[in-house]
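A.B. asks: Task: produce atomic coordinates for the following.
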Amino acid sequence: HPASVKLGTITAEGTADIYCYQCNDSRLDPELAAHLANFGINVLTQTKTEKSMTELQIEHNLNFDFSMTGDDGKSLEPVFGAGLTGLANLGNSCYMASVIQSLFSLPAFQTRFYPTSLAHAATCPEPLPASCLECQMGKLADGLLSGRYSHPRKVPDPSAVVHSPSPDAPDHTAPQFQEGLKPTMFKALIGKGHEEFSTMRQQDSEEFLAHLLKSLRQDAKKKSEAEEEQPTGVFRFGLEQRLQCMNCKKVRYRVDSQDSISVPVPAKEKSPVFVEGGDPPKVEYEPVELLRCLEAALGTETLEYACPSCGTNVMLEKQSRFSTFPDVFVIHAKKFQLVNWVPVKLAQDVPVNLPPNDELSLDAFIGLGKQEGEVELPEEAAAVAPAMPQINEAAMGQLQAMGFGTNACQRALLATGNSDAEQAMNWLFQHMEDPDLNDPPVIAPVAKSGPEPSADDIAGLSDMGFTPAQARKALRETGGSMERAVEWLFSHPDDAGEEAGASSTGPAAAASSHPGGSNALPARYHLKAFISHKGPSVHSG
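C.D. replies: Next up, the predicted model:
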C-alpha cells in the first residue's frame, strides 16, 4: 500500500505518524527504523518538531464548539442541576465520558456509589484514593449527581474589556455551557496496565464498557462483596446456544452469561441520484430496523462440525436465544465491515430505526431449553485428569528473578502461550490487581477427541493482535472458518479464550448455572441512552 511518514514526528524511539492512502487511515510500523534507513534517515538522530495527528486531534477536540441548534435553527439551551453535570474532554476521551454518563443515569449505579461515597472515603483501606476504584467511582457519582458543579462557565465581564474584541472572542450573548468535571484520576486508574486504555488514542466505547464492568467485578471480588450488591448485575443475562446435527438430528444446549449482545447492521446502498453538472452523489444507506438486526444475530447459521454421534464431519445448525433477560439490555451495533481482514467503518452511517412507540419486545426470542423427544449429543470424550503443561523454564526463571511468585509466573506463561518472559511480564503488569493471581493455575480437563484448530490458523489470527487463546476459541466456535472467527473475535472482545487442550464443546465447562437476569415475561425495553461514534474510521472521531 502507498504510505507516507510525517517527517517532523519521527522520534529517536522509532515512532512517527504514518498514513496509508489505500486504507485512508493511520498505521503503525514496528520496523520503521529499518525502513527509514533505506532512505538514509537514522531515527536515533531525529528530534520531534511537529505535532502528531493525535496531538492535533486532541487540540481540535478541546477547542470544539459543542453548541447545537434545533430544527427551527435556534440554539439549544444548556441545562443545569442535579444529575446534569458534564464531563470535560481530556483529549480523545469521549468514549469514556459517554459510558460514564450512561452508567450513572442508571438507578443501580446511583444508589450504589452516590450515598456511600463519603462513608467509604472515611474507611478506605487503600493508601491513596487515586489507587482505589471505589473511591474514584464515588467521586464521579458525587460530581455528576450532586449538582454542585453544574453551573454555567464563567466568562469575562464585557465592561472590563477596553480594547477592540477579536473575531475569535467569546460571544457573551450565546448560551454558556459548563466547565465540566475532569476525571483525570479515574482515567489513569482504569487504564493502568491496559495496552489501549492507558493511551491518549481513540478507543471503542463498547470495549471500554466491558473493561470497566470486569474491573468493577474484580474489585468487588477482592472485597468479598455479595453478588446481589454489585450494580454490574443489571447487565447480566443468559444466552442459550442450541446446536443440532443435521444428520442424526441430536442436539446440545449450553448457556453463557453475557453483558451485551453484538448485532450486525446490514449495509444496503441506496440508488445514487446523479445531477447533471453537480458533484458525484454521496454513498447513502437504506434504514434498517433494530428488530431485524436482532433477528439476524439470533437467527440460525450452518457450519461444519465433527459430530461425536455420527463419527464424521457433518453440517451443524446453530441458533441463539435468551435463557434469561437483563434489567438493562446493552446492544452493540457493528457498524463496520471487514476489508482484507481489517475492520473498516462504513463511509456513511446506516440509520437504525427503533420499534414503534420506542418499545423493544424480546418475548419472541426466549429459549425453551431441551424439548420432549429431543436426544442429546454425546460428550466429545471422557475428560482425562488435567496435567500441567510443560512450562518454559528459562522464562520462568527470569520472571521469578523479578520477584513474582511461582503461581503468578505459571499463570502468566500459560495465558500468553508459554512463549517468552516479555509477554508474560506484560500480562502480569496488567493483572496485578487480580485477587486470584497467586492461586495455583486452573488447568482445564483435556478432551481426547474433537478437532484442534491448526497452528497456522491460530498464528494467522495472532498476527492480527489476538492472543493464541482467543484465536483457538474463536476457531472452535466457528468450525475452523477464519473469516467467521475474525467476526466472532470482534463480537466477543472481552472473551479471554481457551488454552491448548481445553474443550469448549462440553456443556459442563462452558455453561453457567447462574447466568443472571430473569426469564419472566413480558421482556420489554425502552431506550435509556445511546452512544454513537462520529468519525471517518474506527480510530478517530
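
A.B. asks: CA only for contacts and neighbour counts going forward, please
C.D. replies: Fine.

A.B. asks: what about residue 242, how many neighbours?
C.D. replies: 19 (other C-alpha atoms under 10 Å).

A.B. asks: and if you look at residue 310?
C.D. replies: Residue 310, neighbours per other C-alpha under 10 Å, totals 13.

A.B. asks: what about the helices in the stretch 201-350 of the chain?
C.D. replies: Secondary structure of the stretch 201-350 of the chain (DSSP state H, counting those that start in this stretch): helices at 205-222, 290-298.

A.B. asks: can you list contacts of the shortest one?
C.D. replies: Which is helix 290-298. Contacting residues not belonging to helix 290-298 are listed as 262-266, 319-321, 352-355, 360, 365 [C-alpha atoms under 8 Å, 6 or more residues apart in numbering].

A.B. asks: want to put them side by side, so please do this one too:
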Amino acid sequence: MSDLLDIPEDVPSSIAPNARIFKDDCMYSFDTAENNELGLDIDLISYQAFSRTKDYNYTLENYGKTGHSLYLNINKVLKPQEERNKLLYNENGEKNQKLQKLEIKEVKDDDLYNTTITIYDADEDKSYALDQITPRFQSLVEQILNANSSNRDDEIKQWEQEIFPCEHSVDLQQFDNVGTIDLTKCSQCDLKENLWICLHCGALGCGREQFGSSLKGNSHALSHYELAEHPVAVKLGSLSADNEDSCDVYCYKCNDEVKVPNLSEKLLKFGIDLKSAVKTEKSLIELNIDQNMNWEFNLEGANGEKLEPVYGKGLTGFQNLGNSCYLNSVVQALFDLESYQKFFSDLETPESENPADDLRIQLLKIYDGLLSGRYSKPGSLKGDDYQLGLKPSSFKTLIGENHPEFKTQKQQDAFEFLLYLLDKLDNEFGLSLNKDLKFLYSHKTVCSNCKHGNLRTNLVDNISVSIKDEVIDIEKESGKKIYKPVSLIDSFKDYCANEAVEGYNCDNCGQKPGLAIKSGGFKSFPEVLIVNAQRIKLENWVPIKVDVPIEIPTTLDISSFKAPVFSADEVEDEKKESSGGGFVPNSDALNNLLLMGFPEVRCLKGLFNTGNSNAEDAMNWIFAHMDDMDIDEPFDPSDATSGNANASSNGPSQEAIDNLSSMGFSQQLAKKALVLNSNDINASLEWLFSNPDDDGVISEDAVSSNKPVVNIEKEKDELSREIEATADSNGNYELQSVICHKGTSPHTGHYVVFIKKKIEGNDRWVLFNDEKVVACEEHNMEDVKTNAYVYIFRKVKS
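C.D. replies: You can find the predicted model right below:
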C-alpha cells in the first residue's frame, strides 16, 4: 500500500460544493479528451483543464505559474466505426430518424470511446494508472468524473432560467389521509424507473415512454391526471439535495415544466426528504439539451447531391449547443474578416486566474480554433464524414452573461446578437477592432415651409433596409404567400429617398405642426459593409418572417447614395452646442432607433429616460409610453441637465444613478457600479446583479483594479473626424458572406452562414451549418434568395 500514490496535502480530498469542474476542453484551446492525442489534464486543485500538444504545453505552463503538479488525465479514443454503427443504425440498416422532444436516445461516452484515466505528474512528467493510486485517491477521481462539467452546469442553469411557477403549482392543494406509498415502482405496472409522484395526493405513476431510449414508460402518471384532474407531479429520479430548482416538476394542465415553491415541504407530506435525495436519472432539462445538440439538418444540393465536406484553415465548424446556431453563424462571419484575423493574431494572451471568465482569452481561443485548421478534419460520431466541430460553451456563457435573452438556451435573432456583440467588442477593445465596419451616415431634415433645416451625421457600423413584400399569389393547399422578387439595391434607393415627416415642429418659422422632408446618404463608405434585410414584420404585434426572394447581390454599387447637401434655396441652421451638461444622445443608439422608423422626438425621450445607453432599452421605453399625451411634444435638451450618462468625466450623472436606483438598488451601490464600469448602464446593471450584497463603498483599490477605461465617446469623435478627412467616393462592394435563416420567426428555425473562401486557389462558397462545413456552387444557393437575413460585403478596391 505504501507504494501507491496518495493525495498530497495541498490537494483537496473531495470536491467543494458548487465547484466549477472544467473538463470539456482546454482553458486556452479547443483541445479535448477526444481530439487530442495526449487527452486533457484537469488540475486537481483549481479543476481547470489544460492540454499538452507538440505545439504547446499548457499543462506545463500552468504548473510553472501555480506549482500545481498533479492532474487527472482523461484520454478518449473513438471506437471502430463497426461498433458505433450499432448505435446509429437499426436492424434493417436504416439510419435512426430524428428524435422528437423528450424522445432521446441515451448514448454514453463508453459506447463511443475507449477511455483511459490516469494521474499525470507534471513535475516528473510521469503518469500513474488507477491501480497505482490509493483507494482514497481513486474516490476523488470518481467524484470528478461523475460531476457535471462547468459547461454542462451552465447549460442546465440557462434552461432552468426559462422555467417558472404556474398558477397550479403556486396554489397547490394537497390532500390529507395519503397513507403509505410504495415509492419503488409504478402503482399501475411493474416499472421501477421514470416514476412521477402526484404532489396533490401522492399517487405514483410511470411517465411517458422515451422512444428510442432505455427509459420506458406506460403514461400512468398522465392517466392519473386525466382521471383525478391533479395537474402537478414531480419525477422521483430527478430529486437532488444539491439543487431544488433542478428537480423535474410537470404541470399536465399547462402541459409544461414548472417550479413549485417550497417543494421540499410539499414532498415531506409523502415521507420524502429532499435533503437526503440523490439524483438517479437524467432530468428533462438534460434530455432537452441532448435533443437540441443532436438535431440534424439536411445538407444536399438543388439536385439532391450530397454537398462536399471541406477541411483546412478557416474551415472549422461549431457544434450546436442547443439552439446556438445564431451565435455560430455570426462568429463565423466576423472571424472571416481580414481585420479580425490580423487583430487577434497580434493580440497577446493576458494573465488570468480564470480564463473562462476572460473575454479576450475566449476570443483568442475562438481565433485559434477556427483558423489554425487543427480541428478541421473528418471525425463525426453520426456515421458521416463531417467534422466534430468546436464547442464554444465558455464563450456563449460569458458573452451572454446577465443579458435577459442571450444567457438562455432559446433561439435568438442573429442580427440582434450581432449588434450586441459588436457593442461588447467596442467596449472591450475600443474601436480598433471594428474600425473597418464604421462609416458616417447623414440625415438631412428641411422644413417645407421656410426651407430651414439641419444635417445630422452619425458614426454607425451597419444599415438595416426594408424590403417590399408584395404578395403576387397564395398557394391553395398550404396558404403560403408568394412574394414578388426584389433587388437589394432597390431597398437602398427607398432607404435614402426623400421622406415626408408630418407633425414637424420647426424652430425657425414656428409652424407647429408642419411638414418636413427628410433624406439620407453615406458620407463615407466602410471597408466592410453590414446590411440587414428587414424580413421581420409585425402582424397583430407578433413578429413573423417574410420569405421575399431577393436576388443574390454578388456585387453592390451604392456610390450614388451619397450624403445629402443643402441646395441653393435651403438654409442650414446653426448647430446648437450643448452646455452645462446638456443632454447629448448616444449617436449609435439614436441612429438605430431612427432606422427602425421611430420619430426623433420619441427616440430622444427614450434614450434620456433609460440612461442614454442603448437602442433596445430606449425602444422598450417608447413602446411603454406610446399612449402618453405628451409623447410627441418637443424634447428640450436644455431641460436635460444631467442626461448624458456617458459624457461626464467627473463621475456618474445623477440621472444614471437614479435609473439604476429605480430598479431597487441603493444610490450608493448604483454609483459604485457606474464608477467601476465607466458609466456604462448595461455593464453597471450586470455588475449590480452579480454583486447585490456589495457595501457600495468605492475604494481606490476597487477603481484601480478595474480594467483600463475605454472612452468610447472620445474614440467615436476622433474616428469620425478621421473618416471624414479620408473618405472616398468608392461604394463598390462584393458579397463576402451572408447569414441565412430558415423558419417563420427569428426566435425559431435555424441559422446558417455562406462564406466565400479560397480553396485550392479558387473562390468558392462554403456553407457553415454548425459543425457541417461543405463547399457549394451558386446553383446550390437558391435558399439564399428567400432566407438571406444579414449580408456582409467587402469593398472592391478602385
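
A.B. asks: quick one on the thing from earlier: format the helices of the stretch 201-350 of the first structure as CSV; extra columns: distance to residue 121 of the first structure and mean neighbour count.
C.D. replies: Output for the helices of the stretch 201-350 of the first structure, formatted as CSV (distance: least, C-alpha to C-alpha, whole Å; neighbours: other C-alpha atoms under 10 Å):
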stretch, distance to residue 121 of the first structure, mean neighbour count
helix 205-222, 16, 17
helix 290-298, 43, 18
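
A.B. asks: out of those helices, nearest to residue 103 of the first structure?
C.D. replies: Counting by C-alpha to C-alpha, residue 103 of the first structure lies closest to helix 205-222 out of the helices of the stretch 201-350 of the first structure; the figure is 9.2 Å.

A.B. asks: And that closest one, what does it pack against?
C.D. replies: In terms of contacts (3 or more C-alpha pairs under 8 Å, 6 or more residues apart in numbering; DSSP states H and E), helix 205-222 of the first structure is packed against helix 94-103.

A.B. asks: What residues of stretch 193-209 of the first structure count as buried?
C.D. replies: For stretch 193-209 of the first structure, the neighbour count (16 or more other C-alpha atoms under 10 Å) marks 193, 194, 197, 201, 202, 203, 204, 205, 206, 207, 208, 209 as buried.

A.B. asks: Please identify the residue in the second structure that aligns with residue 71 of the first structure.
C.D. replies: Aligning on TM-score structural alignment places residue 71 of the first structure opposite residue 302 in the second structure.

A.B. asks: let me redo that: residue 90 of the first structure
C.D. replies: Under the alignment (TM-score structural alignment), residue 90 of the first structure pairs with residue 321 of the second structure.

A.B. asks: That match contacts residue 295, correct?
C.D. replies: No: with contact defined as C-alpha atoms under 8 Å, residue 321 of the second structure does not reach residue 295; the gap is 10.1 Å.

A.B. asks: Tell me which of those two has more neighbours.
C.D. replies: Legend: neighbour count by other C-alpha under 10 Å for residue 321 of the second structure and residue 295, higher for residue 321 (23 against 13).

A.B. asks: what's the more buried one in contact with, if anything?
C.D. replies: Each residue near residue 321 of the second structure by C-alpha under 8 Å, 6+ apart is listed here: 289, 292, 293, 391, 392, 393.

A.B. asks: repeat for residue 506 of the second structure
C.D. replies: 447, 512, 514.

A.B. asks: now residue 384 of the second structure
C.D. replies: Residue 384 of the second structure touches nothing, counting by C-alpha under 8 Å, 6+ apart.

A.B. asks: Please settle this for me: is it part of a helix?
C.D. replies: No: assigned with DSSP: H, G, I helix; E, B strand; the rest coil, residue 384 of the second structure falls outside any helix and is coil.

A.B. asks: mind checking how far it is from residue 303 of the second structure?
C.D. replies: 20 Å (C-alpha to C-alpha, to the nearest Å).

A.B. asks: Ok, residue 60 of the second structure next?
C.D. replies: When C-alpha to C-alpha is the yardstick, residue 60 of the second structure and residue 303 of the second structure sit 52 Å from each other.

A.B. asks: Please identify which of the two sits among more neighbours.
C.D. replies: Between residue 60 of the second structure and residue 303, counted using other C-alpha under 10 Å, the more crowded position is residue 60 (20 against 8).

A.B. asks: Tell me the counterpart of that one in the first structure.
C.D. replies: Matched by TM-score structural alignment, residue 60 of the second structure corresponds to no residue in the first structure.

A.B. asks: What is the host helix or strand of residue 60 of the second structure packed up against?
C.D. replies: Using DSSP states H and E, the element containing residue 60 of the second structure is helix 58-66. Under the contact criterion of 3+ C-alpha pairs under 8 Å, 6+ apart, helix 58-66 of the second structure touches strand 49-50.

A.B. asks: Which residue range of the first structure does the strand it packs on align onto?
C.D. replies: Taking TM-score structural alignment, strand 49-50 of the second structure hits no residues over in the first structure.
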